[in-house]
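Engineer: below are the sequence and a predicted model for it; my questions follow.
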Amino acid sequence: MRTSHTLAATAAAAAAVGLGLVAAVPAQAAEYSSALKIKGVQYDAPGRDSNKCSGGNTKNEYLTIKNYSRSTNVNLKGYKVKDAAGNTFTFKNSHTLQPGDYVHLRGGRGTDSDAGNVVYRQNCNFIWNNDKDTIYFYKPSGARADVHAYTKKANDRDGNGYITYHG
């Protein structure tokens, strides 16, 4: 019985391929090969944009990265975050995320804190565009861990400057 279902499914799949009915695999399908994923992004920091290191609001722009594994701790050291323009941040220090744990990668200057789940880029310039951008997240090996493109109009329906990806 099991064999006939397998053969029927294989024949149906082959017929679909032959007829050109198989949809292309989404470009973001590879993201699921990583325990770490982009949970969300505060791409438009609340308030008037000011990239001054003292009194600016770049620290309110952040990317949330979460460990979606149920059993594996993952060290962020060597992971990279990049935008469409090529601005890149590399996690240079050890920061281990336990299963279900997350970290906010914030703009501006500050002290990284495992207890506070925060890492600062030590750069007061904004990285994420307020109208549209693409967020790339790479493993230390260089393999893509996750990627998301957004536009303010299409992805931020409530207009609060925050987009959730993996909940």
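Structural biologist: Cool, got the structure.

Engineer: please count neighbours and contacts with C-alpha atoms only from this point.
Structural biologist: Noted.

Engineer: which stretches of this protein form helices?
Structural biologist: Ranges of helices within the chain are 2-18, 152-155, based on DSSP state H.

Engineer: can you tell me which of these is most buried?
Structural biologist: By mean neighbour count, with neighbours taken as mean count of other CA atoms under 10 Å, helix 152-155 ranks first of the helices of the chain at a mean of 14.

Engineer: contacts for that one next, please.
Structural biologist: Helix 152-155 is contacted by residues Asn130, Asp131, Lys132, Gly159, Gly161, Ile163 when judged by CA atoms under 8 Å, 6 or more residues apart in numbering.

Engineer: tabulate those (a markdown table), appending neighbour count and distance to Tyr102.
Structural biologist: Below are these laid out as a markdown table (neighbours: other CA atoms under 10 Å; distance: CA to CA, whole Å):
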| residue | neighbour count | distance to Tyr102 |
| --- | --- | --- |
| Asn130 | 16 | 23 |
| Asp131 | 12 | 26 |
| Lys132 | 15 | 24 |
| Gly159 | 11 | 24 |
| Gly161 | 18 | 20 |
| Ile163 | 22 | 16 |
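
Engineer: pasting the second one now:
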Amino acid sequence: MRIRYALTAAATTAAVAALGLAATVPAQAAEYSSALKIKGVQYDAPGRDSNKCSGGNTHNEYLTIKNYSKTAKVNLKGYTVKDAAGNTFAFKNSHVLEPGDYITLRGGRGTDSDAKNVVYRQNCNFIWNNDKDTIYFYKPGGARADVHSYTKRSNDRDGNGYITYHG
């Protein structure tokens, strides 16, 4: 009976592969070998969206990146964040995250501060879509550090515009 089952499983696997029906794994299900991961995103800034540099609310749209290592310090210099449309932000300066520390990447203009754990994109346009988007986070060499897709309907049940990924 075991032999018959093994042949049946093998035949089923071959048929699925031949038909191109292999299951696809959602992007956010993959785990990457990176101490740095996306902790959460405020994809919809509170209030009416206004991308004016003066008086707008793009600084209220942000991405939080955390160092989940228990021992290693990690420098963000060279890491890159992208959205599904290809909008990109590259960390050009050194920002060392201690184990368990985090940094907030905010829209708008401002002064980066390691003491306040904040980096500004120096761009007043919104990067994350309010209905759905994908957040890609890359290591300096181009390897993927983390990725998450979201839809407002599926991932933001309380409707506050914030989604937590890694606690």
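Structural biologist: Thanks, I have the structure now. In this text the structure is predicted, and so the values were computed from the model without any measurement.

Engineer: ok, of the contacts of helix 152-155 of structure 1, which one's closest to Leu36 of structure 1?
Structural biologist: In terms of CA to CA, no member of the contacts of helix 152-155 of structure 1 lies closer to Leu36 of structure 1 than Ile163, at 17.2 Å.

Engineer: verify the contact between the closest one and Ala45 for me.
Structural biologist: No: contact between Ile163 of structure 1 and Ala45 fails when scored by CA atoms under 8 Å: they sit 12.0 Å apart.

Engineer: find the nearest non-adjacent residue to Ser33 of structure 2, please.
Structural biologist: Ala145 (6.8 Å; CA to CA, 6 or more residues apart in numbering).

Engineer: before we move on, what about Tyr43 of structure 2?
Structural biologist: Nearest to Tyr43 of structure 2 is Trp128, by CA to CA, 6+ apart, at 5.3 Å.

Engineer: from the centroid of structure 1, which residue is nearest?
Structural biologist: Ile38 (2.6 Å; CA atoms, centre = their mean).

Engineer: next, the contact list for it, please.
Structural biologist: Contact partners of Ile38 of structure 1, counting by CA under 8 Å, 6+ apart, are Leu63, Thr64, Ile65, Lys66, Phe137, Asp146, Val147, Tyr165, His166.

Engineer: who wins for most neighbours among those residues?
Structural biologist: The most neighbours of any of those, using other CA atoms under 10 Å, belong to Phe137, which has 26 neighbours.

Engineer: now do the same contact list for it.
Structural biologist: Applying CA under 8 Å, 6+ apart, the residues contacting Phe137 of structure 1 are Lys37, Ile38, Tyr79, Lys80, Val81, Lys82, Arg144, Ala145, Asp146, Val147.

Engineer: at 10 Å instead, please
Structural biologist: 31, 36-38, 65, 79-83, 88-90, 143-148 (CA atoms under 10 Å, 6 or more residues apart in numbering).

Engineer: next: Phe126 of structure 1.
Structural biologist: Phe126 of structure 1 is in contact with 43-45, 49-51, 57-62, 87, 106-108, counting by CA under 10 Å, 6+ apart.

Engineer: for structure 2, just list every one of the strands.
Structural biologist: 36-42, 62-67, 74-75, 80-83, 88-90, 96-97, 102-106, 118-120, 132-138, 144-151, 162-164 (DSSP state E).

Engineer: closest to Tyr5 of structure 2 out of those?
Structural biologist: strand 144-151 (37.7 Å).

Engineer: ok and the closest one relative to strand 36-42, angle-wise?
Structural biologist: Interaxial angle of strand 144-151 of structure 2 relative to strand 36-42 (axes from the mean of the first three to the mean of the last three CA atoms, to 10 degrees): 20 degrees.

Engineer: packing partners for strand 144-151 of structure 2?
Structural biologist: Judged by 3 or more CA pairs under 10 Å, 6 or more residues apart in numbering; DSSP states H and E, strand 144-151 of structure 2 is in contact with strand 36-42, strand 80-83, strand 132-138.

Engineer: got the ones you listed as a markdown table, with distance to Ala10 of structure 2 columns?
Structural biologist: Converted to a markdown table, these look like this (distance: least, CA to CA, whole Å):
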| stretch | distance to Ala10 of structure 2 |
| --- | --- |
| strand 36-42 | 38 |
| strand 80-83 | 40 |
| strand 132-138 | 36 |
